[in-house]
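In: Would you be able to build a 3D model of this:
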Amino acid sequence: MSVTAPENVRRVACVGTGVIGGGWTAHFLARGYDVTAWDPASDAGERVRRIVASAWPALEQLGLADGASPDRLTITATLADAVADAQFVQESAPEELTLKRELLADLDAATADDVVIASSTSGYPMTDMQTHAARPQRLVVGHPFNPPYLIPLVEVVGGELTDRWAVEWASAFYMAVGKSVITMDREVPGFIANRLQEALWREALHMVAEGEATVADIDASITEGPGLRWAFMGPCLTFALAGGEGGMAHMLDQFGPSLTLPLTRLEAPELDDALRAAMIDGCADAAGDRHYAQLVAERDQGVIDVLRATGRLPQPRKA
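Out: This is a model prediction of the structure:
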């Protein structure tokens, strides 16, 4: 088996072109790749081109690779056509386990056996998804964050039947396309970042359900509080600083007893009609007159500004 080196990949296939798959498509195009895309939806071609067009202004600010162009996108009529010449496959189908199992098996059958196939799943372990594939050793999780063309992080992990070379290859490839990669040693449901997000999300739902805080209160508590620190320093190191010169040891000695206090409710609340309505109405109030495209543009520009402010993206050149 002759595997293409990660840095020599030139053609990528994106299977599934919704929000995540479309974001991946935009990212790979911006990095100068030829991209073939397939999705069973009848409007998939139009949809993914809209996603790419919406993302392109932000990608221009991030810096395009030589030869990068939306014109290097090809929409194919079949899954087999999409992966026929692909040197890497990114699967981004809906989060349905049966669908994932069948699609990954189909991708495995249609793709050359030296090509790594990565799933964008946000929660399923690869062990649970690779059960129907004839060659599961090259199947990995490459879990991105929305939007994939803008947020650097990708979590990479294999399943019980995945060969280590495939995990290492995928990690090297994602780094070659400008991603910040966490290569996990073992499977954890929800991976790392999603588990942390989920804890915050569940507590937010509890507070709305109990009338303890509004959607606007919760969002402001992060954007005006710890979120400012988390943009460049994670929660563990942030807490270590809370211990002063004594660091994490002093912080744990001082605040460790508070771990016994009822400060969180990690069990998810029942998502009944009232809570669902409160969340929907609260987000609508927060959005105000801004439509979806405006909010996407604001989010993208905000992330770019943070990346620049924290030195992870060069400042724009002055004319």
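In: From now on I want contacts and neighbour counts done on CA atoms only, so please keep to that.
Out: Will do.
In: And the strands in this protein, which stretches?
Out: 11-15, 34-38, 73-75, 88-91, 116-119, 139-143, 153-158, 180-183 (DSSP state E).
In: which stretch among these comes nearest residue 222?
Out: Closest of the strands of the chain to residue 222 is strand 153-158, at 19.7 Å (criterion: C-alpha to C-alpha).
In: tilt between the closest one and strand 139-143?
Out: Going by axes from the mean of the first three to the mean of the last three C-alpha atoms, to 10 degrees, strand 153-158 is angled at 160 degrees with respect to strand 139-143.
In: what packs against strand 153-158?
Out: Judged by 3 or more C-alpha pairs under 8 Å, 6 or more residues apart in numbering; DSSP states H and E, the packing partners of strand 153-158 are helix 126-129, strand 139-143, helix 164-176, strand 180-183.
In: Would you convert the ones you listed into TSV that also reports mean neighbour count and distance to residue 110?
Out: TSV is the format used below for these (neighbours: other C-alpha atoms under 10 Å; distance: least, C-alpha to C-alpha, whole Å):
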stretch	mean neighbour count	distance to residue 110
helix 126-129	20	17
strand 139-143	29	13
helix 164-176	19	18
strand 180-183	17	27
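In: can you pull out the helices in the stretch 201-319 of the chain?
Out: Taking DSSP state H, counting those that start in this stretch, the helices of the stretch 201-319 of the chain run over residues 215-223, 226-230, 235-242, 247-255, 273-287, 292-309.
In: Save the ones you listed as a markdown table, and put in mean neighbour count and distance to residue 45 too.
Out: A markdown table is the format used below for the helices of the stretch 201-319 of the chain (neighbours: other C-alpha under 10 Å; distance: least, C-alpha to C-alpha, whole Å):
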| stretch | mean neighbour count | distance to residue 45 |
| --- | --- | --- |
| helix 215-223 | 14 | 34 |
| helix 226-230 | 15 | 36 |
| helix 235-242 | 15 | 41 |
| helix 247-255 | 15 | 51 |
| helix 273-287 | 14 | 28 |
| helix 292-309 | 14 | 19 |
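In: For the comparison step, fold the sequence that follows:
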Amino acid sequence: MTERAISKVAVIGTGVIGASWVSNFLAQGLSVGATDPADGAEARLRAAVDAHWPALTEIGLAPGADRGRLTFHPTPEAAAEGVDLVQENGPERVATKRTLFAALDEAAPADAIVATSTSTIMVSEFQDACTRHPERVVLAHPFNPPHLIPLVEVGGGSATAPEVVARAIEFYRAIGKHPIHLKREARGHVSNRLQIALWKEAFHIVQSGIASVEDVDAAIAHGPGLRWALLGPFLNIHLSGGPGGIRGLLEGPLGAATTGMFGELGQPTMDQALIDQLSEGVAEELAAHDVEAMIETRNRLLVELVRDKAAARVLP
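Out: Next up is the predicted model:
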């Protein structure tokens, strides 16, 4: 695959994730061709970009950033014509991915990267539908919302060329993202697997009567979540270990206690009773709050946090 600068991208599917990607790419000075089969998709997309733009302006627009560089196309094939990279955000169904990627493989230039935002499906499950250039299909899974959160998980399938993965990592880093490299495929990738492990124990704690929905949320939001927003689990363990660091902590009494708790973590039953319990608990937690105001405040604080973290060179 010939390397070339990425200046024109296609975004396939413009729901919550796709619209956020469109905004991100436009804010980085790229030209974007988007498509979505839903009725009214173009109007909703343009409204979403307008809504995202103030936060992106506060973060900092790249030279050439212009909402006018967005075009909307009737089909994925039309959107992918002449682009340097495709960012696919279709439904989480393997059959849909296979049909879509077969079409994109035919339509996109041979040297274009074709990336998927899939949260749970592995690239190897649909990559072989690309009969022309399966080697240029990569995973590029963002964390919601992509226009605010830097993480992108990048990896390949069984037929992906390593140099394409490297090129994708370079591209996402160049547009201000923080890419991580998946050395091999795993369902749910990295961030979702870690997140679901936490969800699993949170569900168990509520289902077994240890604590309420509201208190579980508080336990994370007002405790370890504050540290996790700055440093990951291993560095936090290391800093908790004092002079001995992570080795001293894991080789000492706390390491043995941690191992003991591994076997005590719960196995919640995802039945209707639990779903009702969680839904009712969230409703009680939100009863005294304006949800729209909460989302607006969350996004504003995310912008401030991401900006401050970027300025704090001492953090990894």
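In: what's the TM-score here?
Out: Taking TM-score structural alignment, normalised by the length of the second structure as the basis, the two superposed chains have a TM-score of 0.92; 309 aligned residues with a C-alpha RMSD of 1.9 Å.
In: follow-up on the earlier one: looking at the helices and strands packed on strand 153-158 of the first structure, which is nearest to residue 158 of the first structure?
Out: Residue 158 of the first structure sits nearest to strand 139-143 of all those, at 4.6 Å, using C-alpha to C-alpha.
In: Residue 165 of the first structure pairs with which position in the second structure?
Out: Matched to the second structure by TM-score structural alignment, residue 165 of the first structure sits across from residue 163.
In: Also residue 189 of the first structure?
Out: Using TM-score structural alignment as the criterion, residue 189 of the first structure maps onto residue 187 of the second structure.
In: Quick check: its match touching residue 124?
Out: No: using C-alpha atoms under 8 Å, residue 187 of the second structure is not in contact with residue 124; the gap is 10.9 Å.
In: if I look at those two, which residues touch both of them?
Out: The contact sets of residue 187 of the second structure and residue 124 do not overlap (C-alpha atoms under 8 Å, 6 or more residues apart in numbering).
In: wouldn't residue 155 of the first structure be in contact with residue 188 here?
Out: No: under the criterion of C-alpha under 8 Å, residue 155 of the first structure is not in contact with residue 188, lying 11.1 Å apart.
In: Distance to residue 181 of the first structure for the helices of the stretch 201-319 of the first structure - can I get that in JSON lines?
Out: Formatted as JSON lines, these follow (distance: least, C-alpha to C-alpha, whole Å):
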{"stretch": "helix 215-223", "distance to residue 181 of the first structure": "25"}
{"stretch": "helix 226-230", "distance to residue 181 of the first structure": "17"}
{"stretch": "helix 235-242", "distance to residue 181 of the first structure": "18"}
{"stretch": "helix 247-255", "distance to residue 181 of the first structure": "26"}
{"stretch": "helix 273-287", "distance to residue 181 of the first structure": "31"}
{"stretch": "helix 292-309", "distance to residue 181 of the first structure": "16"}
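In: nearest to residue 172 of the first structure, of those?
Out: Closest to residue 172 of the first structure of these, according to C-alpha to C-alpha: helix 292-309, at 22.2 Å.
In: Output the contacting helices and strands for that closest one.
Out: Using 3+ C-alpha pairs under 8 Å, 6+ apart: helix 292-309 of the first structure touches helix 44-62.
In: To what extent does the helix it packs on diverge from the second structure after superposition?
Out: After superposition onto the second structure, the average distance of helix 44-62 of the first structure to its aligned residues comes to 1.5 Å, using mean C-alpha distance after the TM-score superposition for the first structure.
In: Which position in the first structure pairs with residue 210 of the second structure?
Out: In the first structure, residue 210 of the second structure lands on residue 212 (TM-score structural alignment).
In: measure stretch 17-36 of the first structure end to end?
Out: In stretch 17-36 of the first structure, first residue to last residue: 11 Å (C-alpha to C-alpha, to the nearest Å).
In: Ok, stretch 171-181 of the first structure next?
Out: By C-alpha to C-alpha, the extent of stretch 171-181 of the first structure from end to end equals 6 Å.
In: how much distance is there from that stretch to the middle of the chain?
Out: How far stretch 171-181 of the first structure lies from its chain's middle: 13 Å, per C-alpha atoms, centre = their mean, to the nearest Å.
In: same deal with stretch 209-229 of the second structure?
Out: With C-alpha atoms, centre = their mean as the basis, stretch 209-229 of the second structure stands 22 Å off its chain's centre.
In: returning to that earlier point: between residue 155 and residue 188 of the first structure, who's got more neighbours?
Out: Each of residue 155 of the first structure and residue 188 has its neighbours counted (other C-alpha atoms under 10 Å); residue 155 has more, 22 against 13.
In: How much space separates the more buried one from residue 52 of the first structure?
Out: Separation of residue 155 of the first structure from residue 52 of the first structure (C-alpha to C-alpha) stands at 23 Å.
In: related to what we said a few turns ago, quick check: which of the helices of the stretch 201-319 of the first structure is nearest to residue 76 of the first structure?
Out: helix 292-309 (26.6 Å).
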